[in-house]
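Enquirer: Only the shape, not the letters, is given here:
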């Protein structure tokens, strides 16, 4: 999937024609046990009530956690799938840019757990916990 597992540019290139690219998610940093990204708040990411759609926020967090999982797949793994995503939404954004920082909590051979915080200007908008199942070829 990604040749350089710690290159933000590589993940942005891979995702450009998929949901992360279509929404405008920009990976800023991928490092050991950490991923950072941002998303500009634009009209097509809003809900009909004028607030940022929760799905836009969830997609940002899930993308960060998923790319983190890819960067940390164990030897022999072929990929992963998200098996649980929990979100707590504490606020919203009407404009500007939101940021996400995901950190690994558990990097096992069969599962990974990542926590993510979505924020804007230091204000926490949402908290996430994602569990991924690591996949191996048959």
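Expert: Sure thing, it's come through. Here the structure is a predicted model, which means the values were calculated and not measured.
Enquirer: Only C-alpha atoms from now on, for both contacts and neighbour counts.
Expert: Fine.
Enquirer: report the longest helix in this structure, please.
Expert: helix 54-71 (DSSP state H).
Enquirer: what about versus this one:
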């Protein structure tokens, strides 16, 4: 499914489980490498989850901060594309680490802060078991 078809589909409401499963089956690149699975896809935001594994840990057994930043950028950029109806690219990614993660499933939720014609701002919260671990401010540019 191309971006325009996906945008049109999302305009009628959040995607259902089958539609999300079809998107997850086609994941490539960084999302596939990390193991990101999208769980909610709607015009006003996107959510995903990521099982913490050994490939994400730094030498002291804590989740490497880059894992949160990459997850947030993927989720926020996907949400940005849907909101804009066009591709977006990251301008800045500021991830604040609030507490360490060592195991479990990271749940990331992207919500818009500002949706301008050319620039967007997204806030992405990453949590495990309801505990907030990291908050990302992602600024994207709409490619029109």
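Expert: Cool, the structure landed. Bear in mind that the values here come from a model prediction, so they are computed numbers and not experimental data.
Enquirer: Excluding chain neighbours, what is closest to residue 20 of the first structure?
Expert: In this structure, residue 20 of the first structure finds its nearest non-sequential neighbour in residue 63, 7.0 Å apart by CA to CA, 6 or more residues apart in numbering.
Enquirer: follow-up on the earlier one: pull out the buried residues from the longest helix of the first structure.
Expert: 54, 56-58, 60-71 (16 or more other CA atoms under 10 Å).
Enquirer: ok, back up a step: what lines up with the residue nearest to residue 20 of the first structure in the second structure?
Expert: Applying TM-score structural alignment, one finds that residue 63 of the first structure aligns to residue 74 in the second structure.
Enquirer: Likewise for residue 94 of the first structure?
Expert: Checking TM-score structural alignment: residue 94 of the first structure goes with residue 102.
Enquirer: The longest helix of the first structure vs the second structure, average distance?
Expert: Taken over the aligned residues, the distance from helix 54-71 of the first structure to the second structure averages 0.7 Å (mean CA distance after the TM-score superposition for the first structure).
Enquirer: Counting by contacts, list what the helix or strand that that helix is followed by packs against.
Expert: Counting by DSSP states H and E, the next helix or strand C-terminal to helix 54-71 of the first structure is strand 79-89. Here strand 79-89 of the first structure touches helix 54-71, strand 123-135, going by 3 or more CA pairs under 8 Å, 6 or more residues apart in numbering; DSSP states H and E.
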